[in-house]
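Novice: I need the structure of the sequence given here:
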Amino acid sequence: MRPRTPTTRATPDRASRRGFAAYLLLPFCLLASAGAAHAAAWSDNLQREVQRIDRDSPGTLGVYVKRLNGGETFSYGSDKFWYLGSTVKVPIAIALLQQVDAGKLKLTDTLKLQDTDRIEAGRLVWSKTGTALQLGDLLKRMLGESDNTAANMLIRAVGEDKVNETARAAMGTKGFEKITTLAQVRYDVYAEIHPDARKLPNTQMVQIAGAPLGPGRVEAVRKALNLKTTDLKAKTIDEAYDRYYKTNVNSATLEAYGDMLEKLVKGQLLKPPSTQLLFTAMKIDIFTNYRLQAGLPRSEKFIHKTGTQYRRACHVGVINPQNGGADAIVVTTCAADLDEQKQAGRVFQQVGQAITKTMLTGPATAAAR
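Specialist: Below is the predicted model of the structure:
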């Protein structure tokens, strides 16, 4: 009788254990599969909606969306640099509040208005030189009213280098260019018309801003500098702004800006009281019915900031930022080469509607929460 060749065979007990383990894992596999399918579904649907909006609208559009509870993202032109406009005021606010959290500044500290702080957009530009304002008041004016003079004063309080250090830490080094004062923006743009514009006092820059954008603004710069038309380096305001935008100053990718907002709502940038203060300043309890928010349900909390400059516009924010961002959706969107008011407003409203349609309605949404 031949000896048997040894074989390894799964005993009934081992086979049963394997089958039972597979049975236990099955729900998790199904959930993972369903989650991946859901992520692909909303992303694909949003892609179609955003492509349609971009196709049917003037200019170019960029959109970045991230659902924080699953980590899924949607990107449409979000890796290119976009001019941020007044959305730079959020990293300025974060830099200020980090200094408050560190005990280096207090919101009750006062700062006196200097002539070099003055620039148009906002009421503070018309206040008397030497007017003392608390940092907390300046923060509210900068975010609530988008007051540019208030922003300049806060940059002066924190330090321009510290503002940029904070922004770079929050956004990363690859997707961010430096932030300047809002007054410097005007100097840089008008210097494209003629370099001597950098020598003008802020008060004269405010006067120039009173001229309508277009030939009237170029003419105002020419008169302020007492130049001939042939002396001008840029003949149109479009040419001046186009040159300025190409420098990528005060610009970032939408992904980088979204990373900053994600860190903010997760509590990684500020202490809880400062985070809540910033949420309030970013209108978490106010329904503005404007731009993105005009396309979102009133029931959804939304912290946000708009940015508007000549033929450029942005709207950035976080839907449902509360609870450490457990159910948050980060949204950053910018548009270029269109009317920065009416046309941009309609485009961003449609983006908000697309997000509502693909991410905030239906049974899949309830399952994702």
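
Novice: going forward, measure contacts between C-alpha atoms and count neighbours the same way
Specialist: OK.

Novice: show me the contact partners of stretch 209-216.
Specialist: Glu120, Arg217, Ala220, Thr236, Ile237, Asp238 (C-alpha atoms under 8 Å, 6 or more residues apart in numbering).

Novice: closest one to Phe302 out of these, please.
Specialist: Glu120 (27.6 Å; C-alpha to C-alpha).

Novice: skipping adjacent residues, who's closest to the closest one in space?
Specialist: What sits nearest to Glu120 in space, not counting adjacent residues and going by C-alpha to C-alpha, 6 or more residues apart in numbering, is Val206, at 5.6 Å.

Novice: look through the chain and tell me its longest helix.
Specialist: In terms of residue count, the longest helix belonging to the chain (DSSP state H) is helix 12-56.

Novice: so which elements touch that one?
Specialist: Judged by 3 or more C-alpha pairs under 8 Å, 6 or more residues apart in numbering; DSSP states H and E, helix 12-56 is in contact with strand 60-67, strand 72-76, helix 342-359.

Novice: what's the most buried one of these?
Specialist: Comparing the helices and strands packed on helix 12-56 by mean neighbour count (mean count of other C-alpha atoms under 10 Å), strand 60-67 comes out on top with a mean of 22.

Novice: strand 72-76 and that strand, what's the angle between them?
Specialist: Per axes from the mean of the first three to the mean of the last three C-alpha atoms, to 10 degrees, the angle that strand 60-67 makes with strand 72-76 is 180 degrees.

Novice: residues contacting Val158?
Specialist: Ala95, Leu96, Gln99.

Novice: roughly how far apart are the first one and Leu139?
Specialist: Relative to Leu139, Ala95 is positioned 11 Å away (criterion: C-alpha to C-alpha, to the nearest Å).

Novice: next: the second one.
Specialist: Counting by C-alpha to C-alpha, the gap from Leu96 to Leu139 is 9 Å.

Novice: what touches both of the two?
Specialist: Residues within reach of Leu96 and of Leu139 at once, by C-alpha under 8 Å, 6+ apart, are Leu154.

Novice: out of the contacts of stretch 209-216, which are inside helices?
Specialist: Among those, the members falling in helices (DSSP H) are Arg217, Ala220, Ile237, Asp238.

Novice: I'd like the structure of this one too, to check against the first:
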Amino acid sequence: MLRWISPPSLFLPALVLALLLTPLSSEADWRQRVETRMTSPPVWMERLDARLALLEAGFGGELGVYVWMLGNEGPEARYGWRDRETWYLASLIKVPVAIELMARVEAGSASLDDRLVLRQSDYVDGAGPTNWASPGSELSLRELLEPMLTVSDNTASDMLIDFLGLVSVNRQAQSLVHDPDGLGPITTLVDVRRHVYSQLHPDAFGLTGLDFIELRELESDEQRLRWFARRLGIERDSLQLPSLEEAFRAYYATGLNGGRLDAFAELLVALGEGRALGTEATAELLAILSRTSSGERRLKAGLGRDIRFAHKTGTQHRRACDAGIASHGEGSAPQRAVVVACTRGVLDVARSEQMLAAVGRAIYESGLFSDVP
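Specialist: The predicted structure is shown next:
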């Protein structure tokens, strides 16, 4: 993928040097090379570059952004800011879970009216209505799919992963991207917790979802570490790392549930262009994503009222993401763009949400939907 150099002031000295060092076979050849190398990025990219630089400078953390205009394969339709770095995607991984489920429905091997029994071992901490249901309740696949996406229900997500099989979910995700290294392995949400705490002690894999619900109710990280040590029957000082902060840092380094933003955007493009699913399943899944309520203060808050956004959010310790398909215009052929944005490094979730809203506003005001034909 062609990547523009930004800011433009860095482009010209390199251009001049390249032209001076390039052997010339003819005046026509020289002019062609000059015209090719002088090609500048679209105005919306230059504007977005400048805005993101200012936003990140005042943030205290880092931003990652990727924008891909659907229906345009040229380099002028794709923009990235730290997009080739590995980011923790958090609950964005629930999108390929949903795609795999809808593929089963489309193939006739499952129906959204099929029901699963909620077991006591299924509960995972987090938002959503599934945790309010009693053990033994029968919940339809639709009743699990909707809250998994719209309010990021972790218990619903893990029930669906258990139903589909983790191998199938990972295979589905990998099938939608060209670079298999672009997306890291997906795990269940309860295993996210186990992997984090296993950085402190390997016996963390014996903890249940109910254990992590109890852990979450404690007020401080130190209280959680002491509870964890008591639960394992060991001394607090024998933990392998001194803090949960370092445990999360070690977990993020594993690459689990992580990936590059350009790769995750490719997955969303496959969904938006109808290559991941058929027409009806695509429309149904995008309709559910358009009802997402967990990200009202993120990208959607900045993109503007005339932008429709079918998206999914993700949140974890010092990490926040928002990603989806933004549509502008009425009729049968609106302008559409995949937008993926993440923050890292800042503890305050509200501050990260403000930054994601500012990124949405920067994208909107860059002229993306008016400058790209």
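
Novice: list the TM-score for the superposed pair.
Specialist: Overlay of the two chains. TM-score (TM-score structural alignment, normalised by the length of structure 1): 0.84; 331 aligned residues with a C-alpha RMSD of 2.3 Å.

Novice: about what we covered before: distance from the chain centre to the longest helix of structure 1, please.
Specialist: Centroid displacement of helix 12-56 of structure 1 relative to its chain, using C-alpha atoms, centre = their mean, to the nearest Å, is 30 Å.

Novice: and if you look at stretch 89-105 of structure 2?
Specialist: Its chain's average C-alpha position is 12 Å from that of stretch 89-105 of structure 2, according to C-alpha atoms, centre = their mean.

Novice: find me the equivalent region of that stretch in structure 1.
Specialist: Mapping stretch 89-105 of structure 2 onto structure 1 (TM-score structural alignment) gives residues 84-100.

Novice: buried ones in the matching stretch?
Specialist: Using 16 or more other C-alpha atoms under 10 Å as the burial criterion, the residues of stretch 84-100 of structure 1 that qualify are 84-100.

Novice: would you enumerate the residues in contact with the residue most central in space within structure 1?
Specialist: By C-alpha atoms, centre = their mean, the mean C-alpha position of structure 1 lies nearest to Val316, the distance being 3.9 Å. Residues counted as contacts of Val316 of structure 1 (C-alpha under 8 Å, 6+ apart) are Thr87, His304, Lys305, Thr306, Val331, Thr332, Thr333.

Novice: in helices, which of the residues you listed appear?
Specialist: With helices defined by DSSP H, no entry of the contacts of Val316 of structure 1 lies inside them.

Novice: any chance of these in CSV, with distance to Gln268 of structure 1 too?
Specialist: Listed next are the contacts of Val316 of structure 1 as CSV, based on distance: C-alpha to C-alpha, whole Å:
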residue, distance to Gln268 of structure 1
Thr87, 20
His304, 18
Lys305, 20
Thr306, 23
Val331, 18
Thr332, 19
Thr333, 23
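
Novice: most neighbours among those, which one is it?
Specialist: When neighbours are counted by other C-alpha atoms under 10 Å, Thr333 leads the contacts of Val316 of structure 1 with 29 neighbours.

Novice: residue in structure 2 matching that one?
Specialist: In structure 2, Thr333 of structure 1 lands on Ala341 (TM-score structural alignment).

Novice: hmm, its match is touching Gly324, no?
Specialist: No - judged on C-alpha atoms under 8 Å, Ala341 of structure 2 makes no contact with Gly324 at a distance of 9.3 Å.

Novice: now the strands for the stretch 251-373 of structure 2?
Specialist: 258-260, 307-316, 319-328, 335-344 (DSSP state E, counting those that start in this stretch).

Novice: how much does the last one stray from structure 1?
Specialist: After superposition onto structure 1, strand 335-344 of structure 2 lies on average 0.9 Å away from the residues it aligns with, using mean C-alpha distance after the TM-score superposition for structure 1.

Novice: next, count neighbours for the alignment partner in structure 1 of Gly233 of structure 2.
Specialist: Taking TM-score structural alignment, Gly233 of structure 2 has Asn226 as its aligned residue in structure 1. Residues lying near Asn226 of structure 1 (other C-alpha under 10 Å) number 10.

Novice: again with Ala263 of structure 2
Specialist: Ala263 of structure 2 has 24 nearby residues by other C-alpha under 10 Å.

Novice: tell me the spacing between it and Val34 of structure 2.
Specialist: Computed with C-alpha to C-alpha, the distance linking Ala263 of structure 2 and Val34 of structure 2 is 32 Å.

Novice: would you agree Met282 of structure 1 is in contact with Met142?
Specialist: No - Met282 of structure 1 lies out of contact with Met142 (C-alpha under 8 Å); the separation is 10.1 Å.

Novice: so which of the two has more stuff around it?
Specialist: Comparing Met282 of structure 1 with Met142 by neighbour count (other C-alpha under 10 Å), the higher total belongs to Met142, at 26 against 20.

Novice: which residues touch the helix or strand where the more buried one lies?
Specialist: In the assignment (DSSP states H and E), Met142 of structure 1 maps to helix 135-144. Contacts with helix 135-144 of structure 1, where a contact means C-alpha under 8 Å, 6+ apart, come from 89-90, 93, 106-111, 147-148, 150-151, 153-154, 281-283, 305.

Novice: so what's the counterpart of Leu70 of structure 2 in structure 1 up against?
Specialist: When structure 1 is aligned by TM-score structural alignment, Leu70 of structure 2 is paired with Leu68. Applying C-alpha under 8 Å, 6+ apart, we find Leu68 of structure 1 in contact with Glu262, Gly325, Ala326, Asp327, Ala328, Ile329, Val330.

Novice: now those residues in a markdown table, with distance to Ala132 of structure 1 and neighbour count?
Specialist: Below are these laid out as a markdown table (distance: C-alpha to C-alpha, whole Å; neighbours: other C-alpha atoms under 10 Å):
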| residue | distance to Ala132 of structure 1 | neighbour count |
| --- | --- | --- |
| Glu262 | 34 | 26 |
| Gly325 | 37 | 22 |
| Ala326 | 40 | 16 |
| Asp327 | 41 | 16 |
| Ala328 | 38 | 23 |
| Ile329 | 39 | 26 |
| Val330 | 36 | 28 |
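
Novice: tell me which of these you also see in structure 2.
Specialist: Retained in structure 2 by both residues aligned by TM-score structural alignment, their matches' C-alpha atoms under 8 Å are the following of those: Glu262, Asp327, Ala328, Ile329, Val330.
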